[in-house]
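Peer 1: Quick one: sequence and predicted model below, then my questions.
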Amino acid sequence: MNKLGLIVLTAVVAAGVSFGSFKIMEHNLEPVAEQDGKGNVKFISSHAASTSAADYPDFTQAAGTAAQQVVHIKVQLSGQSANSMSQGYQGAPQQSAPVMASGSGVILSQDGYIVTNNHVVEDATDIQVVLTDKRTFQAKLVGRDPNTDLALIKIDVSGLSPVKIGNSDEVQIGQWVLAIGYPFSLNTTVTAGIVSAKERSIGIIGSKRQENDQEENQPAGSAVEAYIQTDAAINPGNSGGALVNANGELVGINAAIASQTGGYEGYGFAIPVNLAQKIVDDLKKFGIVKRGMLGVSFPSPATEDEVLKQRGISPGSIKGVYITGVQEGSAAAAAGLKEGDIIQRIDGNTVNSSVELSERIARHHPDDQIKLSYLRQGKTENANATLKGQPSETLATNTGPSLNEIYNKLGAKFAPLNSQLKQYYQVNAGMVVTAIARGGFFEQIGIAPGSIIVSVNGTQVNSPVELNKAFINAAKGTVRVACITPDGSKTIFNLSLGA
C-alpha cells in the first residue's frame, strides 16, 4: 500500500480529454464501464466467467433506488486549480485557461441539499448539478470541511428523493456494498464489492503538498481519516458518490483510491456516513464545522510502533491509544489525563487505534461531555471530559484563507514540543516542525524539520489550538514568526498570509 499513489477522484476534463482516463488508456487496463455511441452505460462484470450468478445476492432493487439519489456535479476551475488536480497523472497537459471538472454527490433532502467531497468544489468558480432525469441546476456552496474532505451544496428545487441513511458503525468487513457515481463523466455507474477494512488512515487529506508519514505526534481533531475500504470499482469522477449497503442505505461517501496508475486497482476509500452526517449537519446549521477538541497527542499510524518501542513498550501489548502529550488548558487536562495514559473506550465504545479515537471525537461539538476509560500504570481509570472548541477551520464563503490554505502556503506540519526538547532548547513553549513540503514557504526560506516555532506575532504557541488561533488572527496581515533552528540558532522571519 505504501507504494500506491493516493488519488482523489475528481475527473478533470479539458478539450474532451479526461486526466483520469489518460492513465487508464496508457496502461491498457480493463475499464469497469464503457460508453456506447448512444451515451448509455454498459457494465462489465469483474467476476470469473465460470461463477454462477446465483452465488451472489440480487442488488437490483438497492441499485435502482440509490442510483436515483446520486447526482452528477460539474464544476469550473481556474487554470491553477486544474494544474494542481492533474499532478497525479503523468503526461496530463498543463492548463492555463479555466477548465471543467466532474464529480458526484448524494441527495440528502427533498429541498436540494447534496453532500459531496471538499476537493470536488473547493476551488470551483461555478457548480452545476445534473439529476438522473437530466435536469440541470446551478448550485451554491453551503460550506466545506477540508479536515474530513466533505462539502455541502444546495440547489433550488423541491420534491427530490433523498437517500436513506444507514449506520456505518454496523458495517462489517466482508459485507457487500455498492459504489455509485459518475466516473469519467459517464451516466450513473454502479459497481459491487465488499468492505475490505474499516478505520483506514491513508494520509491523503492535505497531502497535495505535505507528507503525513513523517509526523510523530498528531492532535486529535485535526485531519480526520477513518475510511471504509472497499474493492468495489471506483474511478476518477466517483468523488462524492455513494457507498451503499445491500438494502440501498448510505454507509459512506466515496473519496479516494490507492493506485499506481490513476485508475481502479482494488483499493477504494469512503468516508463513514456517521461522521459525514455530523459534518453536514454543522455546515447546514452554521456554515462551518463546530469541532469538539479533547486536546491530546498520539503517534500517527505510520510511526506508532516505533514511538512505542522508543518508550520501551511492545506495540502488541497496547490495546487502545497511547497518549504522548496533553495540551495545557485542554479538556483532557481538566479530566486528569496525562502523558503515558492509554485511552481504551469513549462513551462505552472500544477504541483500538488513533484513527478510531479521532473519528469518535470528530462526531462531537464543543461543550459535549464524553466518558473516557483509560489505563494508567496497569489500572483502569474513568473520567468525564467536556470538549472544548477551536478556531473555525471551515469557511462557508471565501472571506479569507482557511487554516488548510494557510498551512498549504507554509508547507509545513507541526507537533507539540515535548518536555525533553523544551529543556534542551531552554524554552517554555513551542511547536516543532515535523515535515516540510516542496515549494512551501518554509522550504523557500530554509526552515528545516526539527526547527522550533516559539511565537507568532509575539504570542507564544504551545499547542495546535494556540498555533491555529495565531494564524487565523493574522490571516489577512503580516505574520512575524520567532524560530529556533535545529542547531540552536535563533531567527525571526515575516510572511504575508493573504492572497
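Peer 2: That came through, no problem.
Peer 1: from here on, contacts and neighbour counts on C-alpha atoms
Peer 2: Noted.
Peer 1: Just say helix, strand or coil for Gly329.
Peer 2: coil (DSSP: H, G, I helix; E, B strand; the rest coil).
Peer 1: And the helices in the stretch 201-350 of the chain, which stretches?
Peer 2: 273-286, 304-310, 331-334 (DSSP state H, counting those that start in this stretch).
Peer 1: Just say which of the ones you listed is most tucked in.
Peer 2: helix 331-334 (a mean of 21; mean count of other C-alpha atoms under 10 Å).
Peer 1: Output the contacting helices and strands for that one.
Peer 2: strand 379-386 (3 or more C-alpha pairs under 8 Å, 6 or more residues apart in numbering; DSSP states H and E).
Peer 1: a markdown table for the helices of the stretch 201-350 of the chain, including distance to Gly262?
Peer 2: A markdown table is the format used below for these (distance: least, C-alpha to C-alpha, whole Å):
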| stretch | distance to Gly262 |
| --- | --- |
| helix 273-286 | 25 |
| helix 304-310 | 29 |
| helix 331-334 | 41 |
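Peer 1: Tell me which of the ones you listed lies nearest to His364.
Peer 2: helix 273-286 (7.8 Å; C-alpha to C-alpha).
Peer 1: now Leu495: how far from Cys483?
Peer 2: 13 Å (C-alpha to C-alpha, to the nearest Å).
Peer 1: More neighbours: which of the two?
Peer 2: It is Cys483, of Leu495 and Cys483, that has more neighbours when counted by other C-alpha atoms under 10 Å, with 22 against 12.
Peer 1: For the closest residue to the more buried one other than its chain neighbours, list the residues it contacts.
Peer 2: Setting aside the residues directly before and after it, Cys483 is nearest to Ile453 in space (C-alpha to C-alpha, 6 or more residues apart in numbering), at 4.6 Å. Ile453 makes contacts with 430-433, 461, 481-484, as judged by C-alpha atoms under 8 Å, 6 or more residues apart in numbering.
Peer 1: Put this next to the previous one:
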Amino acid sequence: MKQAIKQFLVLGCVALPLWLPVKTLAQAPSSFPDFTQLVEQNHQAVVNISTTRTERRNAPPQGQIPPQFRGMPEEFLRHFFGFDPRQESQPRRGPERRAQSVGSGFIISEDGYILTNHHVIDDADTIIVRLSNRKEYQAELIGSDPRTDVALLKVDAEALPIVQIGNSDNLRVGAWVLAIGAPFGLDYTVTKGIVSAKGRNLPDDSYVPFIQTDVAINPGNSGGPLINLDGEVVGINAQIFTRSGGFMGLSFAIPIEIAMNVVEQLRETGQVARGYLGVQVQEVTSDLARSFNMDSPRGALVAQAFPGSPAERAGIQSGDIILKFNDKLIEKSTDLPPAVGITPINKESEVLILRQGEEIIIRTQLAPLDEMASGSSRAAPAMSSEVLNVMLRLVDEEQLKTLNIPFGVEIEQVREGLASRSGLIQGDILVSINFQPLRSIEDVDKALKAVPAGQSVPLRVIRNGRSNFIALTLE
C-alpha cells in the first residue's frame, strides 16, 4: 500500500506541467481571496445567542393495577389494596429541568435589532445576546416566522456595529462566500466556501428558495450571516444536510431579501401575512412541454385553481402555465410560492400565463394565505377503455363536490397497455385529455382516438386528492 501511494505521488510530480511559465504559477495564489478584511469588517456585528427554556418530563404512571385485580369495584381496590384507578393512566408530573441551546445572529440596526433563525429561539424562556466585546443583553422577541425560519430580536442598546445588507439575486453560482458563527458554541468561527446552487427547495420549506453552499456549517452556526466578497450579508445560515450530525458539504441559507421582507412585517405588525394565489402547480417536464407545443420546459403548470381563490376569480384555469409573476420569471414550479409569498396581500399582481399556445396577462389581487383541504374518492359501475386498456367508472356527484371538480372518470383496474406505461394507477381520476372534458367513459376513447399516433397530449389526473398533468403519448 505504501509502495502504491509512493508511486502515485511520484507520478503526480511527473505529471506537473513543467512547461508552464513561472509567472503563471506565481500568480495562482494571488487569485485566492483574502478574507481578513471581510472578517474585520463584519465580525463585530455578529452575535452569540444563548437561550434557556423549561422542560418538564412526565414520570411513569403511579399505582399500576395488576391484571388479576382489573374490573374490581374502585372503592374495593382503594380500601383493600391502595390502588386508585383514576390515577393509573395519568402520568406523574416529573421534575423540571432547564434546557440550554446556542445559536448565532447579526445586528441589522444601530438601535439593537438582530436577525436570527426561528428555531434558535423557539420556546425560549430567556434569550441572552452576547456581543463581540463580551457585553451581554437580555433580548426581546419582536416576532418570528416558522415558515421562513426567521426571527427578529431587540436589545436595549445604541450605536451598535451593523452588517451591510446585500441582495442574493446578484449572487452567482461559484462565487466565494463567508460564514461567521458559533459552531458547537465556539464563538466567532469563520468558514468559507462557494455558492453551490440557488433556488433550492427543501421539504416543508416551499416559501424559501435556499442558497446552497459548501461552507462548513455546524450546530451553533444557525442564524449567522452568509457574506459575499463585497462584505454584504446575502443570507442567513439555517440548515445542513447531514447523516452524522455535523457538516457534510451541503449547507443552506435563507436569501436575505426573504428575511428582510419578514423583518419589515414583524417590525410593523409583529406578525407575517403571506400572499395566497390559490393554485396547485406542478413541474413542466420535457414530455409535458412537447404535449403543450413548447420549445423547452419552463414555468409552473396549473394542475388546479381552487374554488373561490384569487386565481379562480381572476380566470386562471387548470392547464395554464404560469411564466411570470409580477417581475419574477417562473422557470420552474418551485419559483412560484416564494414569489407569491412575499407579495403584499390586497395588492394587484400581474400573472403572465401560456394558455394553449397563447401568452395572456391576467391581473389578480392576492388574499391572505389560507389552508385548503381536499377529499378522497368513491364511485359506480365500471366499463372498459379500449385505448387505455383500463376499467373505468363514472365519478358520482358527491365525490365531484368533495374534489371540487366538475366531472371525471375513475380508474378501477389497470391492465398492461398505454395506461400502465404512462404511469396511471388504480384510483386515478381522469378529468380531461388534451383539454377535452371527460364527462362520460365514452369520452375517454373518443378523445384519445382523435390524437395522431406518436403525439403527446396532456392528461389531467386527480391522485390522492391532488390534481396533476401527465404527458400521454399515443402509440
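Peer 2: The structure has been received and is ready for your questions. What you see is a predicted model; the values in this text were computed from it and never measured.
Peer 1: before we move on, back to that, identify those among the contacts of Ile453 of the first structure that sit within helices.
Peer 2: Using DSSP state H, no member of the contacts of Ile453 of the first structure falls in helices.
Peer 1: out of the residues you listed, which one sits closest to Pro57 of the first structure?
Peer 2: Out of the contacts of Ile453 of the first structure, the member with the shortest distance to Pro57 of the first structure (by C-alpha to C-alpha) is Val433, at 51.0 Å.
Peer 1: Asp320 of the second structure corresponds to which position in the first structure?
Peer 2: With TM-score structural alignment as the criterion, Asp320 of the second structure lines up with Asp341 in the first structure.
Peer 1: show me what contacts the residue lying closest to that match once chain neighbours are set aside?
Peer 2: Distance criterion C-alpha to C-alpha, 6+ apart; nearest residue to Asp341 of the first structure, sequence neighbours excluded, is Arg376 at 5.1 Å. Contact analysis of Arg376 of the first structure by C-alpha under 8 Å, 6+ apart lists 340-342.
Peer 1: ok, back up a step: okay, the contacts of Ile453 of the first structure in CSV with distance to Leu141 of the first structure next?
Peer 2: Output for those, formatted as CSV (distance: C-alpha to C-alpha, whole Å):
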residue, distance to Leu141 of the first structure
Gly430, 37
Met431, 34
Val432, 35
Val433, 34
Val461, 33
Val481, 34
Ala482, 37
Cys483, 38
Ile484, 41
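Peer 1: Are any of those residues buried, and if so which?
Peer 2: Buried members of those, scored by 16 or more other C-alpha atoms under 10 Å, are 430-433, 461, 481-484.
Peer 1: In strands, which of the residues you listed appear?
Peer 2: Secondary structure defined by DSSP state E assigns 431-433, 481-484 of these to strands.
Peer 1: re earlier: quick one: map the residue nearest to Asp341 of the first structure onto the second structure.
Peer 2: For Arg376 of the first structure, the residue aligned by TM-score structural alignment is Arg355.
Peer 1: Pull the number of nearby residues for the residue nearest to Pro437 of the second structure when sequence neighbours are not counted.
Peer 2: Excluding the flanking residues, the one nearest Pro437 of the second structure by C-alpha to C-alpha, 6+ apart is Val431, at 6.3 Å. Close neighbours of Val431 of the second structure, defined as other C-alpha under 10 Å, add up to 24.
Peer 1: Roughly how far does Val431 of the second structure sit from Gly357 of the second structure?
Peer 2: Val431 of the second structure is 21 Å from Gly357 of the second structure, by C-alpha to C-alpha.
Peer 1: Check Arg97 of the second structure too.
Peer 2: 63 Å.
Peer 1: Same question for Ile254 of the second structure.
Peer 2: Counting by C-alpha to C-alpha - Ile254 of the second structure and Gly357 of the second structure are separated by 36 Å.
Peer 1: So the two - more neighbours on which side?
Peer 2: Ile254 (27 against 12).
Peer 1: Just to check, that one is in contact with Ile236?
Peer 2: Yes: applying C-alpha atoms under 8 Å as the test, Ile254 of the second structure and Ile236 come out as touching, 5.0 Å apart.
Peer 1: thinking again about what came up before, quick check, nearest of the buried ones among the contacts of Ile453 of the first structure to Glu26 of the first structure?
Peer 2: Using C-alpha to C-alpha, those come closest to Glu26 of the first structure at Val433, 39.2 Å.
Peer 1: That closest one and Gln420 of the first structure: what is the separation?
Peer 2: Distance of Val433 of the first structure to Gln420 of the first structure, computed by C-alpha to C-alpha: 15 Å.
Peer 1: Likewise for Leu250 of the first structure?
Peer 2: For Leu250 of the first structure, the distance to Gln420 of the first structure - C-alpha to C-alpha - is 47 Å.
Peer 1: more neighbours, the two?
Peer 2: Taking neighbours as other C-alpha under 10 Å, Leu250 of the first structure and Gln420 compare with Leu250 leading, 26 against 9.
Peer 1: Need the counterpart of the more buried one in the second structure.
Peer 2: Using TM-score structural alignment, Leu250 of the first structure lines up with Val233 in the second structure.
Peer 1: Enumerate every residue touching that match.
Peer 2: 163-167, 225-227, 256.
Peer 1: Could you pick out the buried ones from those?
Peer 2: 163-166, 225-227, 256.
Peer 1: These into CSV, with extra columns for distance to Asp34 of the second structure?
Peer 2: Converted to CSV, those look like this (distance: C-alpha to C-alpha, whole Å):
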residue, distance to Asp34 of the second structure
Val163, 19
Gln164, 19
Ile165, 21
Gly166, 19
Pro225, 18
Leu226, 16
Ile227, 13
Ile256, 23
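Peer 1: Those in strands, which ones?
Peer 2: Going by DSSP E, the strands hold 164-165, 225-227 from these.
Peer 1: what's the most distant pair in these?
Peer 2: Top of the distance list for these (C-alpha to C-alpha): Gln164 and Leu226, 11.3 Å.
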